[in-house]
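Novice: below is the structure, and that's it, no one-letter string:
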């Protein structure tokens, strides 16, 4: 993993769109392969996307740190 790959994280919006349609730049895809944080974020978006596509009736509960981040930003 190169130090440069950690400096340019894809935006959460880009990761969400990737979870929806699989369209991410080659550079961003390489970064996600090397960055555990971005892989984790992408995995969460994929989980939500898959649940929505499956028509899940049970809500997908985000991890506690999501609510902590929201609370901190209010």
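Specialist: Structure's in. What do you need? Here the structure is a predicted model, which means the values were calculated and not measured. Numbering: from 1, shown residues only.
Novice: going by C-alpha atoms from here, please, whenever you check contacts or count neighbours.
Specialist: Will do.
Novice: which helices and strands does the helix or strand hosting residue 15 pack with?
Specialist: Residue 15 belongs to helix 12-21 when elements are defined using DSSP states H and E. The helices and strands touching helix 12-21, judged by 3 or more CA pairs under 8 Å, 6 or more residues apart in numbering; DSSP states H and E, are helix 36-53.
Novice: okay, now the one to match up with it:
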């Protein structure tokens, strides 16, 4: 069957307290804040930026953008 639709892109924005500010190892993964899932990178960056700026004074808080579409289809 021929694929006729384009690949969907999904981005997850999440954050929480990290064990070391130089890493992305979260100290308590069960308490991560999930800011949302976005279909465009620009929307994900906007969400990441607003959450990161909100916690800018806390060096142990980190927000990241996860490319979900790369995890869902690693061969693409």
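Specialist: Good, I have the coordinates. This is a predicted model, so every value here is computed, not measured.
Novice: quick one: TM-score?
Specialist: The pair, once superposed, lands on a TM-score of 0.33 when counted by TM-score structural alignment, normalised by the length of structure 1; 38 aligned residues with a CA RMSD of 3.9 Å.
Novice: so what's the gap between the helix holding residue 15 of structure 1 and the chain middle?
Specialist: Averaging C-alpha coordinates over helix 12-21 of structure 1 and over its chain gives two centres that are 7 Å apart (CA atoms, centre = their mean, to the nearest Å).
Novice: now the angle from that helix to helix 36-53?
Specialist: For the pair helix 12-21 of structure 1 and helix 36-53, the angle between their directions (axes from the mean of the first three to the mean of the last three CA atoms, to 10 degrees) equals 50 degrees.
Novice: next helix or strand past helix 12-21 of structure 1?
Specialist: Tracing the chain C-terminally past helix 12-21 of structure 1 and defining elements by DSSP H and E, one meets helix 26-34 next.
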